[in-house]
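# Predicted model follows, preceded by the sequence.
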Amino acid sequence: MLHLDADALGRALPPRALVEALRGMFKAGADAPLRHHHTLPSRDDERPGTLLLMPAWQAAGQGYIGVKVATVFPDNPGRRDLSAVTALYYLAEGGSGRPLALIDGTLLTRLRTAAASALGADYLARPDAETLLVVGTGALAPHFIRHHAAVRDYRTVLVWGRDPAKAAAVAEGVTPDLPAGTTVSAVPDLREGMAAADVISCVTSASTAVVPGADLRPGQHLDMAGGFTPLMRETDDEAMRRSRVFIDTEGALVECGDLVDPLKAGVITRDDIQGDLFQLTRGERPGRGRADEITIFKSVGTALEDLAGAALAYETVSA
């Protein structure tokens, strides 16, 4: 059985290859039950932790079986200098259950989350998009920049966060991984960054809206991947009113505040959801229509994405 640590996994999953693996998996389909959430005890002055169990499998004899075991402790980065999300992934052979690999699930989660957002942008961002704004400076931010840059030829990448020093560090750290000539820098003012951006990608743990919908301009694409509970929001109701809204899977409708709140309040209805990644990859729903429309893509993640990434890594290393 293979053991892939973070270094080996990173080498096995180049951004464009992972985006295409997710495209193929969504198009083909796999069984991925809604993840199990279990609240974990924490200190009185910290937010509760979460245990996530995420299985997925393909048809017998045609693919793989996998399960991710993950923990989420939101206060880890500030209190212990640890990742908020830590995980381990187990991959087995479809049809037999033969163990194949044990994989670093923490990096796998970050990579597939970024790849799913980039896949959504490939259908929804304008083909001529030149400027990317990443909102957030946590562990996901560099991966989102690399993966979004794999589907669009950005000339400029901007990074905004509440801590300017962290934004500058993200920009400096990711610059060597981007094509020569790409300008990467921190932007001190969020609205300034929004005014310049063609694509805005949010990777925060915010509980109240960060991106004001009133400031979105025609033709922009807003990607949100940070919020994964009904108590988390990265944008407001106005953004939802003004945009064509897409999701990664049906889970987004019940798991994130950016959709749960406006649906509950009647700001949007279920019929306003334009499609998901299954429908986009299969050509069942159109992506971007007009050049001047505002699009939103909200993702919460699915075990199908983990399975796609783990399978690609296993096949790459085993070749």
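Received the coordinates, thanks. What you are looking at is a predicted structure, and each value in this text was computed from that prediction instead of being measured.
# all contacts plus neighbour counts: C-alpha atoms, from now on.
Noted.
# did I read that right, Ile200 in a strand?
Yes: judged by DSSP: H, G, I helix; E, B strand; the rest coil, Ile200 forms part of a strand.
# residues in contact with it?
Residues in contact with Ile200, defined by CA atoms under 8 Å, 6 or more residues apart in numbering, are 132-135, 194, 220-223.
# Just the ones in strands from these, please.
In strands, judged by DSSP state E, the following of these are found: 132-135, 221-223.
# so which of these comes closest to Val210?
Within the ones in strands among the contacts of Ile200, the smallest distance to Val210 is 8.7 Å, found for Val135 (CA to CA).
# What distance do you get for the closest one to Ile247?
19 Å (CA to CA, to the nearest Å).
# The stretch 1-150 of the chain: helices as residue ranges?
Secondary structure of the stretch 1-150 of the chain by DSSP state H, counting those that start in this stretch: the helices cover 6-12, 15-28, 76-79, 105-124, 141-148.
# Against that first model, consider the following:
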Amino acid sequence: MASNDSYPNSANPVFISADSIHSILTHKSLIQHFHSSLPKVSSTIHTPLRQNYNVSPSSSLLLMPSWSSSPSFPYMGVKLVTHFPQNSALNLPGIHGSYVLFSSTTGQTLAAMDGTVLTLYRTSCVSGLASKILARKDSKILVMVGAGALAPHLIKAHLAARPGLQRVIIWNRTMKKASDLAAELRKRDEYKGVCFESDENLEGIIEMGDIVSCATNSEVALVRGERLKVGAHLDLVGSFQHSMRECDDEAIRRGRVFVDNEGALVEAGELVGAFERKVIEKEDVVGNLVELIEGAKTGRRDEKEITVFKAVGSGVVDVLAAQMVYENFLKLGRND
């Protein structure tokens, strides 16, 4: 943790590229950082609701600010994200992001960094941390539902959190994307001993998953709760609007449900829909990630229990990830 007179007094703002973030962060190190830092700083970081502006009928600009009121964590930051879904016709990503980090002591600009890559790491590592706490210790099979930009990060985060995983099965609506991702991961030296494969039979592989991780924009439930095996851990990352849902009501009913933060109770389609249909009440959601880390709420109680973790993201983990990138960038004496 930075002290009040340490890194934030760096004289000149720095730019930290996507390549630099990849060289600075590992999923294991960021999971550890969240585990140790979230309980210390979450109560002192202010995160207003994200601001969403329509810049055209189909395009939008999102602003996500956060700032610390504690001198022991002297940072504030803003993530800026553009959503241009029509970019697919130009063979360009639909989402682009930047993160700007400031000193909360002096207000000076400290760094600008690639917000897209930062978000991929922080999102996957929040899920990895939840998996470390909630998934069975003897988990062997990870099922990855979705093969987009977030999928390889989620796979790496779950492998870092649960190194006993031996098999990863990937499903995607476009199966070529799933098979291509499996082939890419098979080439990585650090995953020797792990079997990567793709399978188009989604219901069949759901039944096999000790951990089932979902990162899609689906508005139709993909994971049917009746298919979840006893003792499974279900990780839901994709939905952030009421119209989206990656699992059905039965999955929510069967599982003990946890969230990354309270925003999930009002944003996530799986939960909002379940509340409206009286499948569960808000009070049935057991707790959030900080409460799990602190032990204020009990995670997995036995080997047969199904656990569900729903994440929607927050400015707290954004600024914690940016802090780690910035401080390590300075330690390494980098100059992009």
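Perfect, I can see it now. None of these values were measured; they are calculated from a predicted model.
# rewinding a little: possible to save the helices of the stretch 1-150 of structure 1 as a markdown table with distance to Pro212 of structure 1?
What follows is the helices of the stretch 1-150 of structure 1, written out as a markdown table (distance: least, CA to CA, whole Å):
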| stretch | distance to Pro212 of structure 1 |
| --- | --- |
| helix 6-12 | 34 |
| helix 15-28 | 29 |
| helix 76-79 | 26 |
| helix 105-124 | 20 |
| helix 141-148 | 20 |
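# between the ones you listed, which gets nearest to Thr156 of structure 1?
Per CA to CA, nearest to Thr156 of structure 1 of the helices of the stretch 1-150 of structure 1: helix 141-148, 10.8 Å.
# Not counting sequence-adjacent ones, nearest residue to the residue nearest the centre of structure 2?
A centroid search over structure 2 (CA atoms, centre = their mean) returns Thr123, at 1.9 Å, as the residue closest to the centre. Computed as CA to CA, 6 or more residues apart in numbering, the closest residue to Thr123 of structure 2 that is not its neighbour in sequence is Gly313, at 6.6 Å.
# who touches that neighbour in this structure?
By CA under 8 Å, 6+ apart, the residues touching Gly313 of structure 2 are 123, 260-261.
# wait, doesn't Ser103 of structure 2 sit right on Met76?
Yes: contact criterion CA atoms under 8 Å: Ser103 of structure 2 and Met76 qualify, at 6.1 Å.
# These two: which has the busier surroundings?
Met76 (29 against 22; other CA atoms under 10 Å).
# Show me which positions of stretch 4-16 of structure 1 end up buried.
By neighbour count on 16 or more other CA atoms under 10 Å, the buried set for stretch 4-16 of structure 1 is 4-5, 9-10, 12-13, 15-16.
# What's the local residue count around Ala151 of structure 2?
By the criterion of other CA under 10 Å, Ala151 of structure 2 has 22 neighbours.
# Isn't it up against Ala215?
Yes: using CA under 8 Å, Ala151 of structure 2 is in contact with Ala215, at 6.6 Å.
# which residue packs closest to Ser139 of structure 2, ignoring adjacent ones?
Nearest one to Ser139 of structure 2, counting by CA to CA, 6+ apart, is Asp210 at 5.3 Å.
# who's in contact with the aligned partner of the one you found in structure 1?
Aligned by TM-score structural alignment, Asp210 of structure 2 pairs with Asp198 of structure 1. The contact partners of Asp198 of structure 1, taken as CA under 8 Å, 6+ apart, are 125-126, 129-133, 219-221.
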